[in-house]
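**Q** next one to model:
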Amino acid sequence: MDFSLCNEKYWQKKQHELPPEYQAEVFAEADRILEEPELSVTFKTVPPLSGNPHDYISLSKYDWPNPDTPDGLPWIKRDGAANPDCTKYDFVPLVKMCHNTGILTTAARLSGKTVYAEKAGKFLKCWFLHPETAMTPHLNFAQFVPGNPTGSSWGLIDSHLFCPLLEAVSSLPCNAEWTPVNQEQLKHWFTDYFLWLISNPLPVKEEKAFTNHGTWYDAQVIAIAMFLQQPDLAKRQIMEKSIPRLDVQLLCNGFQPFEIARTLSLSYSVFNLEAWSRIAAYAKRLGIELWTQRSCSVDNACLQDAFHCLHPYLTGKKEWKFLQIGPFPKYRNLFAIIHEFLEPVENFVADLEFLCIK
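**A** Below you'll find the model as predicted:
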């Protein structure tokens, strides 16, 4: 049984309904990507903390050297201010690999051209499967803070990109560069990663987070379980972990208290609701109506309320009243998921950003 969101029915609909100008943009982007080299964690130029170049490593995004000490230790956190040194590590290549795979898969499904699917297969094999370049299936050194020997629990947010990536993988047509054997090999990789995800102290701590970090933990567990054909595991995560988060994360007016407390309050409100939208879409596939579910208190908001709370701010009908020190957040991805899998969205312009398209 196919447990993916972007199934054959989804792609048939896109082939017939996606405007020609959007398809042309997809093909132009895919043609450009055909000329790009594959990516790997082993290509980094900074030394890995473990000494193993196959280990993924990223720098804690909002941490900076302490200006008051000679060695910069201990580093200090500046919420919302991204340290530019983050670009030296593996997160940027991870973003690019996921984006490129999504674009190429989309182009392959819309056009039927094998060349796009073959290039997507090359990206996946280089990042996950080739012994010389494969990433080890853990994030033990994600978002490390200098002075510490390992990564941080919040580093798990880096792999939220696996959620759309696995939808692309599930949609990728088999070809000379991506065979059924390769698909099974990737399932073995994600089985090992899943076992790390549910047992290692770093992600286990992340699961307990009240913020978007906890929501994205659930989204990853559910997406990977569905990819591995384990719907019962996905359903258990939704019932035992995700649903209890609703009372904690949503105010009665639909605002998200732990996200509006941030310096990028609108950005993180959107980001958290994107995770929830993915969870709700998978839940719907499993026969659980999460989008409109309320707790035992009828006064509590549901996810649908949270989206409609944000909608006027995202469309410019209301001015955001909380702190937002950075640019206006990207939100088309959120609209795409909700429109495609949960409910019609007013004035929504169809796109395929669900598969990492810009």
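
**Q** only C-alpha atoms for contact and neighbour calcs from this point on.
**A** Will do.

**Q** give me the three-state assignment for R262.
**A** coil (DSSP: H, G, I helix; E, B strand; the rest coil).

**Q** off-centre distance for the helix or strand harbouring Y282?
**A** Assigned by DSSP states H and E, Y282 belongs to helix 265-285. Relative to its chain's centre, helix 265-285 lies at 10 Å (CA atoms, centre = their mean, to the nearest Å).

**Q** for stretch 72-91, which outside residues touch it?
**A** The contact list for stretch 72-91, computed with CA atoms under 8 Å, 6 or more residues apart in numbering, reads 41, 44-46, 56-66, 145-147, 158, 262-264, 325-326.

**Q** off-centre distance for that stretch?
**A** On CA atoms, centre = their mean, the centre of stretch 72-91 falls 20 Å from the chain's centre.

**Q** ditto for stretch 158-170
**A** Put simply, stretch 158-170 sits 6 Å off its chain's centre (CA atoms, centre = their mean).

**Q** cool, stretch 149-168 as well?
**A** For stretch 149-168 - counting by CA atoms, centre = their mean - the centre lies 7 Å from the chain centre.

**Q** just list the residues touching K119, thanks.
**A** K119 neighbours (CA under 8 Å, 6+ apart): 34, 104, 177.

**Q** mind running it again at 7 Å?
**A** Going by CA atoms under 7 Å, 6 or more residues apart in numbering, K119 touches L34.

**Q** cool, the one 5 residues further on as well?
**A** By CA under 7 Å, 6+ apart, the contact set of L124 is empty.

**Q** find the helix or strand that it is a member of.
**A** For L124, the enclosing helix or strand under DSSP H and E is helix 114-124.

**Q** next: Q237.
**A** Using DSSP H and E, Q237 falls in helix 231-237.

**Q** what comes up buried for that helix?
**A** 231, 234-235, 237 (16 or more other CA atoms under 10 Å).

**Q** and what of stretch 291-299?
**A** 291, 293-294.

**Q** same thing with stretch 12-26?
**A** 14, 18, 23, 26.

**Q** residue contacts, the most far-flung residue of the chain relative to its centre?
**A** Distance to the chain centre peaks in the chain at P70, reaching 37.4 Å (criterion: CA atoms, centre = their mean). Contacts for P70 (CA under 7 Å, 6+ apart) come out as none.

**Q** isn't there a strand covering it?
**A** No. Under the criterion used here (three-state DSSP), P70 is coil, not part of a strand.

**Q** now do the helices in the stretch 201-350 of the chain.
**A** Taking DSSP state H, counting those that start in this stretch as the test, the helices found in the stretch 201-350 of the chain are 201-207, 212-227, 231-237, 243-249, 257-260, 265-285, 303-314, 332-341.

**Q** just send those back as TSV, with distance to W127 too.
**A** As requested, the helices of the stretch 201-350 of the chain are exported to TSV (distance: least, CA to CA, whole Å):
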stretch	distance to W127
helix 201-207	21
helix 212-227	17
helix 231-237	25
helix 243-249	33
helix 257-260	32
helix 265-285	24
helix 303-314	35
helix 332-341	24
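
**Q** following up with a second sequence; could you model it the same way so I can compare the two?
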Amino acid sequence: MHSRLLGLSVTFFGLVQLVVSGPVKALTGSAEHFDARATPTTANTVVLDGKRLISAKQHLKENFFATQLTSLRRDADSWLGKGPWSVIFKPHPPENGTLHDYSSQAPYWWPTKNKTDQNVSSLSTSRAPTRLDNAWSWVSLYRTRRVNATRFLHLFATFAPLFTGRTIHDVDTITDRLSIGAVCQSSYSLALTWYYMYTGDAKYSKKAATALCTWFLDPKTSMNPNLEHSQAVPCRELGRAPVIIDFSQLFTSVVDAVQILNLGATGWTKDDTTRMNKWNQQFLDWLVSSDLGKQASALHNNHAVFYDMQVAALSLSVGKRDQAKSVVSRAKSRIDEQIAPDSSQPNEAVRTRSWHYHCFNLVAFTRLAQIASHVGVDLWRYKGPKGQGLQKAIQFILPTALNQKK
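**A** This is a model prediction of the structure:
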């Protein structure tokens, strides 16, 4: 239950759980639709525990978690008729970019007609002014605790033509944020279902392979391995330091899905693995060397923790174990800085939705702890100089989650 409260999608309907003390026993379930006969090779997963995946598969005749197992297959079935997705399917490329560049828009910025010294700073000098610069400025509304509804609903009819030449649209339909979520979630669910299903049923692995190849590997449809145009503010910033947030925990699910498919899944080849490793290496290089990546690393909230999580996961996936160990060891200083002696998270408490961001940061920390366990670093039991730790931070939010205090 604790892991569900934290929103750890890595658990995926309970097949592998992460809780406050670390990973618990792999879940078991009905063998009616799942293969309990073979003992597979261990998956070199970076968040999931490959040995526990084997244990789960060997105990599928037990019925205690039959509901969760059935739910996993049901979710995988729901993806069979969807996709594939690609960055090139959006109607317009990001400013100064191409359709192959991932793009998204910052959620806490709103358009306003009146420029003042109080609500707008100087425009970005990284590009030439556009017609929007004279018509609209963008103001941060952090203090009002309001997300820009244009990302989820519709832009004002008078603003939309200036932005894209259209009348009304949902911003998420012209960027890539929803699509990458679908790629990550579908490939993870489909790969896990293939793993637990009878080996002769390849429709799940083939669908996962199609989603991954279309988004990452096919030169005609693939995403460039960077996030230079993520979290952009139109007319102001082409990309911002919180770039990693759009991938957050999702991309680690892709890394694990690939490792599961590497066990011999139909539709996924050795060449696919080689090309995916190359893409991951290029993305990792961008994260550690780009200005936006360095800025993300220097932040002091969940953005920095997600950055560490992503770099550690990618490093481990491409065989850079020492680099992964260095990154997860650095996470101890993140715990010292971001978790207070009372186990709250002050830098998340001041955010627009403090409850959400307390949980969100713990998603990053706990996944990072799982990655750390693969390289011999124990973040689950680490305690800072003032007693700070992940277990206490989780215990801090539980009363609110259980409606035990206002």
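
**Q** one step back: quick one: the helix holding Y282 of the first structure to the second structure mean distance?
**A** Superposing on the second structure and averaging over aligned pairs (mean CA distance after the TM-score superposition for the first structure), helix 265-285 of the first structure comes out at 0.9 Å.

**Q** what number of residues lie near the equivalent of N272 of the first structure over in the second structure?
**A** Using TM-score structural alignment, the equivalent of N272 of the first structure in the second structure is N361. Using other CA atoms under 10 Å, N361 of the second structure has 22 neighbouring residues.

**Q** kindly report the same for F210 of the first structure.
**A** A count of nearby residues for F210 of the first structure, using other CA under 10 Å, gives 15.

**Q** and it, how close does it get to T105 of the first structure?
**A** According to CA to CA, to the nearest Å, F210 of the first structure and T105 of the first structure sit 34 Å apart.

**Q** just to be sure, A232 of the second structure is in a strand?
**A** Yes. Looking at A232 of the second structure with three-state DSSP, it is inside a strand.

**Q** that one pairs with which position in the first structure?
**A** With TM-score structural alignment as the criterion, A232 of the second structure lines up with F144 in the first structure.

**Q** how many residues are close by the closest residue to its match other than its chain neighbours?
**A** Excluding its sequence neighbours, the residue lying closest to F144 of the first structure (CA to CA, 6 or more residues apart in numbering) is G151, at 3.9 Å. Using other CA under 10 Å, G151 of the first structure has 23 other residues around it.

**Q** measure G151 of the first structure to H138 of the first structure for me?
**A** Distance from G151 of the first structure to H138 of the first structure, counting by CA to CA: 11 Å.

**Q** ok, F255 of the first structure next?
**A** 33 Å.

**Q** just I33 of the first structure next, same as before
**A** Distance, I33 of the first structure to H138 of the first structure, by CA to CA: 27 Å.

**Q** just A283 of the first structure next, same as before
**A** Look at A283 of the first structure and H138 of the first structure: by CA to CA, they are 26 Å apart.

**Q** thinking again about what came up before, filter the contacts of stretch 72-91 of the first structure down to the buried ones.
**A** 41, 44, 56-65, 145-146, 158, 262-264.

**Q** buried ones in stretch 280-292 of the second structure?
**A** 280-281, 283-288, 292.

**Q** again, but for stretch 125-138 of the first structure
**A** 125-129, 133-138.

**Q** go on, stretch 46-55 of the first structure?
**A** 48-49, 53-55.

**Q** ditto for stretch 66-77 of the first structure
**A** Counting neighbours by 16+ other CA under 10 Å, one finds that the buried residues in stretch 66-77 of the first structure are 74-75, 77.

**Q** name the nearest of the buried residues of stretch 291-299 of the first structure relative to L246 of the first structure.
**A** R294 (7.9 Å; CA to CA).

**Q** so what does the closest one match up with in the second structure?
**A** For R294 of the first structure, the residue aligned by TM-score structural alignment is K383.

**Q** what sits against that match?
**A** By CA under 7 Å, 6+ apart, the neighbours of K383 of the second structure are G389.

**Q** can you do 10 Å?
**A** 332, 335-336, 389-392 (CA atoms under 10 Å, 6 or more residues apart in numbering).

**Q** burial measure for the aligned residue in the second structure for Q256 of the first structure, as a count.
**A** Per TM-score structural alignment, the equivalent position to Q256 of the first structure in the second structure is Q345. For Q345 of the second structure, the tally of surrounding residues (other CA under 10 Å) stands at 24.

**Q** quick one: the nearest residue to Q345 of the second structure once chain neighbours are set aside and S189 of the second structure, what's the gap?
**A** Of all residues not flanking Q345 of the second structure in the chain, I339 sits nearest, at 4.8 Å (CA to CA, 6+ apart). Separation of I339 of the second structure from S189 of the second structure (CA to CA): 32 Å.

**Q** more crowded one of those two?
**A** Between I339 of the second structure and S189, S189 has the larger neighbour count (other CA under 10 Å), namely 28 against 24.

**Q** what do we get in the first structure for that one?
**A** In the first structure, S189 of the second structure lines up with I103, judged by TM-score structural alignment.

**Q** which SS class is its match?
**A** With three-state DSSP as the basis, I103 of the first structure sits in helix.

**Q** so it sits right up against A30, yeah?
**A** Yes. Counting by CA atoms under 10 Å, A30 is a contact partner of I103 of the first structure at 5.9 Å.

**Q** give the residues shared as contacts by the two.
**A** Counting by CA under 10 Å, 6+ apart, the contacts common to I103 of the first structure and A30 are 116, 120.

**Q** which one in the first structure is aligned with S333 of the second structure?
**A** Using TM-score structural alignment, S333 of the second structure pairs with P244 in the first structure.

**Q** which residues sit in contact with that match?
**A** 238, 295.

**Q** gap between it and F210 of the first structure?
**A** Distance from P244 of the first structure to F210 of the first structure, by CA to CA: 11 Å.

**Q** how about K77 of the first structure?
**A** Counting by CA to CA - K77 of the first structure and F210 of the first structure are separated by 19 Å.

**Q** same check, this time on A306 of the first structure
**A** To F210 of the first structure, A306 of the first structure is 16 Å away according to CA to CA.

**Q** L104 of the first structure and K96 touch, don't they?
**A** No. Using CA under 10 Å, L104 of the first structure is not in contact with K96; the gap is 12.0 Å.

**Q** my read is that N200 of the first structure contacts H138, right?
**A** Yes. Using CA under 10 Å, N200 of the first structure is in contact with H138, at 9.2 Å.

**Q** count of neighbours near the nearest residue to Y382 of the second structure once chain neighbours are set aside?
**A** Distances taken as CA to CA, 6+ apart place G389 nearest to Y382 of the second structure, at 5.9 Å, with adjacent residues excluded. G389 of the second structure is flanked by 22 other residues according to other CA under 10 Å.
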